[in-house]
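A.B. asks: 3D, please:
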Amino acid sequence: MSMQHDRWAELTGGQAGEEYARRFARLAASGQDIHGEAAFCDALLEPAARVLDAGCGTGRIAIRLTELGHLCTGVDVDRSMLAVARRDAPDQEWLYGDLAHLDSLVPESGFDLALAAGNVIPLLAPGTGPAVVRHLAGALRTGGLLVTGMGLDAEHLPLAEPTVTLAEFDHWCTQAGLTLGQRFATWDGAPYHQGGGYAVSVHSRPTA
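C.D. replies: The predicted structure is shown next:
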């Protein structure tokens, strides 16, 4: 998320970390599975894969993927969210910075999977989407995967209206050299139907 007027900062003032963590702690305590994104990604990966969690927030997904045996790097522009991640998993790699400048934060490629969950794409600063997708694609090894989850209507977004359509997002991915492989309506793999309010997409960086 961009340091210049990103939508997440406008919504939260950059102070949401502790409350965000408490919300998921309450969900876990109530018996809800809070690891759907991690389970989805784990099923796509070989053991000990390298994962880039872009817009990692409090680290919930990256920490779980590390517990599952993967090597995770988290990046976020919200210091309050990163403070929780660093407290909960001090030995993991947490990077502060703007995804629109991801190439300077993570200059090397070679990640097996880059993840942008939690409405990261719709909450980017206006106009930065194509650059962010290009940098995420550039961080992948050949054959690597970009996994995204995002709301497409107000019901599935913390916004009054959507900021990007699937057609626009797929165009950004095509421009970045990525190919759509799979699309679902939920993290547990429910089929996506045209016009649905939420999409989980798996794009790949082709091997040739």
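A.B. asks: all contacts plus neighbour counts: C-alpha atoms, from now on.
C.D. replies: Will do.
A.B. asks: Give me the neighbour count for the nearest residue to Asp6 once chain neighbours are set aside.
C.D. replies: Among residues not flanking Asp6 along the chain, Ala125 sits closest, at 3.9 Å (C-alpha to C-alpha, 6 or more residues apart in numbering). Residues lying near Ala125 (other C-alpha atoms under 10 Å) number 22.
A.B. asks: Confirm for me that Ala125 is in contact with Gln4.
C.D. replies: Yes - the criterion here is C-alpha atoms under 8 Å, and Ala125 meets it with Gln4 at 6.9 Å.
A.B. asks: Quick one: residues contacting Ala114.
C.D. replies: 51-54, 136, 139-140, 144-147 (C-alpha atoms under 8 Å, 6 or more residues apart in numbering).
A.B. asks: Turn those residues into a markdown table, columns for neighbour count and secondary structure.
C.D. replies: Putting the contacts of Ala114 into a markdown table (neighbours: other C-alpha atoms under 10 Å; DSSP: H, G, I helix; E, B strand; the rest coil) gives the following:
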| residue | neighbour count | secondary structure |
| --- | --- | --- |
| Val51 | 28 | strand |
| Leu52 | 26 | strand |
| Asp53 | 23 | strand |
| Ala54 | 27 | strand |
| Leu136 | 27 | helix |
| Ala139 | 24 | coil |
| Leu140 | 23 | strand |
| Gly144 | 25 | strand |
| Leu145 | 29 | strand |
| Leu146 | 29 | strand |
| Val147 | 22 | strand |
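A.B. asks: Next, the structure of the following sequence, for comparison with the previous one:
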Amino acid sequence: MTRWSRLSGKVGGEQYAARFAALAARGEDVHGEAAFVDGLVEPGSRILDAGCGTGRVGIRLAELGHTVVGVDVDASMLAVARREAPLLAWHEGDLAHLPEPVAADAPYDAVVLAGNVVPLLAEDTLPAVLPGLARLLRPGGLLVAGFGLDDAHLPPGCPVTPLADYDAAAEDAGLTPVDRFSTWQAAPFDVAQGYVVVVYRA
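C.D. replies: Have a look, this model is predicted:
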């Protein structure tokens, strides 16, 4: 069981989507992740939104002209994604055991892990998840992840995944570090900020 499944409680797809709709209504930028990834890849790239949730990031990337496939373990989240973007491919599955259709759509130009997907994985699966995702990338493709590094940037009860553990798993998967930032707006990385956006290349 993923940590998300254990910690999400009664927070389903509709409630999660409503939260971001409220943020957008207040004028806050809810598309920072998509804008960041769009700036890294070529127009019309093929992108896997891994841990896609309600599809917020993937739908925006599709609006920007990319071909997007989404996968998530939470059926209630996927129900929202399918309603909002029925023409995109949304698959239910754990990132440690990727559904066959996700692999069949490979290779991808980029794989995105946004929204604290990394620390919300099932315990001890990171060393298996990253090689599985890396195998889906074309040579030179990018793995982009953003996640909190302290309690203030994580859901209540979610343990911190040390950045060193992520780096070790990525390098064991044969990926090469490219860059890292403290925000999706590409602020210079400072561990004291409690958040990281890290880019690796296949």
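A.B. asks: Tell me if I am right that the residue nearest to Asp6 of the first structure is in a helix.
C.D. replies: No - going by DSSP: H, G, I helix; E, B strand; the rest coil, the assignment for Ala125 of the first structure is coil, not a helix.
A.B. asks: aligned partner of it in the second structure?
C.D. replies: Correspondence of Ala125 of the first structure to the second structure, assessed by TM-score structural alignment: Ala122.
A.B. asks: ok, now Ile34 of the first structure?
C.D. replies: Ile34 of the first structure maps onto Val30 in the second structure, by TM-score structural alignment.
A.B. asks: can you confirm that match is in a strand?
C.D. replies: No - per three-state DSSP, Val30 of the second structure lies outside any strand segment and is coil.
A.B. asks: Leaving out sequence neighbours, find the closest residue to it.
C.D. replies: Per C-alpha to C-alpha, 6+ apart, closest to Val30 of the second structure is Ala24, 6.2 Å.
A.B. asks: Now do the helices in the first structure.
C.D. replies: For the first structure, the helices defined by DSSP state H occupy 7-12, 17-29, 36-44, 60-67, 79-88, 102-105, 129-138, 166-175.
A.B. asks: most tightly surrounded among the ones you listed?
C.D. replies: When these are scored by mean count of other C-alpha atoms under 10 Å, the highest mean neighbour count falls to helix 129-138 (a mean of 23).
A.B. asks: now it, how far from the centre of its chain.
C.D. replies: 12 Å (C-alpha atoms, centre = their mean, to the nearest Å).
A.B. asks: Specify the angle between that helix and helix 166-175 in degrees.
C.D. replies: With axes from the mean of the first three to the mean of the last three C-alpha atoms, to 10 degrees defining the directions, helix 129-138 of the first structure sits at 50 degrees from helix 166-175.
A.B. asks: Would you mind getting the average deviation of helix 129-138 of the first structure from the second structure?
C.D. replies: Comparison of helix 129-138 of the first structure with the second structure after fitting gives an average deviation of 0.8 Å (mean C-alpha distance after the TM-score superposition for the first structure).
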